[in-house]
Every structure is written in C-alpha cells, then in structure tokens.
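*Asks:* The following block contains a protein sequence and its predicted model.
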Amino acid sequence: MTCLNKLQFALDKQAPNILSITTLHGDIQLSASMRQALQVALNKIINTEITQQKQQLKE
C-alpha cells in the first residue's frame, strides 16, 4: 500500500505537467482542463486500489 501512496503523491506532482499523451492514433495535446480531469481520474483509480487493499487486509 505504501507503493500506491507514493504513486499517488508522484502523480499529484506530475499530472499538471503532462502536456500530451500518446495513443495508437498519435499524440493528443492536453488542455489545462484535460490535465485536471486526468489527474482526478488517476487519483480515483489509485484511491480505489488503496481501498480494495485495505479491505483485503481486514479479511
């Protein structure tokens, strides 16, 4: 779980600086609102993983 917390911290710092993403169809330039949406989405994914790991530890 420590790794996920570190990943979340790193993504919080780096996500605002991501200017583009690469897909099979080429690079997509990200607007400020798209970078913010990406950051929120990544945080939700990591928070879900952290929650699932905590539940597994309780079992």
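*Replies:* In hand now; what should we look at?
*Asks:* make it CA atoms for all contacts and neighbour counts henceforth
*Replies:* Noted.
*Asks:* What is the neighbour count of Cys3?
*Replies:* 9 (other Cα atoms under 10 Å).
*Asks:* so what secondary structure elements neighbour the top helix by length along the chain?
*Replies:* Counting by DSSP state H, the longest helix found in the chain is helix 32-58. On a contact count with 3 or more Cα pairs under 8 Å, 6 or more residues apart in numbering; DSSP states H and E, helix 32-58 meets helix 2-14.
*Asks:* ok, second structure coming up, stack it against the first:
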Amino acid sequence: MTEPQVTSPIDPREMTRFVTDSGEIHVIHEMTLGDLVIMLALAAILLFLVIDRVVRR
C-alpha cells in the first residue's frame, strides 16, 4: 500500500528521508504561525531592551 504524497505548490513543509536497515524515517520540517509569532515577539523584546539600554546612557 502506498502513502499519499503531498504535491501542493503552496505547502511550506520540507521532508528529509533517512533510509535505515528497518525502513525509511521521514522527518517533516515545518514552521507554523505560532512559531513565527513567538520568534518575532522575542526579537522585538530583545530589540527594545537594546534600544532602552542605549537611550539610557
């Protein structure tokens, strides 16, 4: 039985395949909207902290 393949051109996922003696391991790399929001929030906090330190001098 074959598994369905994702063929959507807008699908943001990438897949890495590792072939082992007992079969294939599929690792899907994807970034969700939540990941993006958290990274932007952390970057903004760090930027504001640096600006705050520079302005206080």
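*Replies:* Sure thing, it's come through. Quick caveat: nothing in here was measured; it's all calculated off a predicted structure.
*Asks:* care to give me the TM-score?
*Replies:* Superposed pair, TM-score by TM-score structural alignment, normalised by the length of structure 2: 0.44. Supporting alignment: 35 aligned residues with a Cα RMSD of 2.9 Å.
*Asks:* List the buried residues of the longest helix of structure 1.
*Replies:* Neighbour-count burial for helix 32-58 of structure 1 flags Arg35, Gln36, Leu38, Gln39, Leu42, Asn43, Ile46, Ile50 (criterion: 16 or more other Cα atoms under 10 Å).
*Asks:* What distance do you get for Ile25 of structure 2 to Met15 of structure 2?
*Replies:* Counting by Cα to Cα, to the nearest Å, the gap from Ile25 of structure 2 to Met15 of structure 2 is 10 Å.
*Asks:* just Val37 of structure 2 next, same as before
*Replies:* 23 Å.
*Asks:* Tell me which two of the buried residues of helix 32-58 of structure 1 sit farthest apart.
*Replies:* Arg35 and Ile50 (22.4 Å; Cα to Cα).
*Asks:* what about Asp35 of structure 2, neighbour count?
*Replies:* 11.
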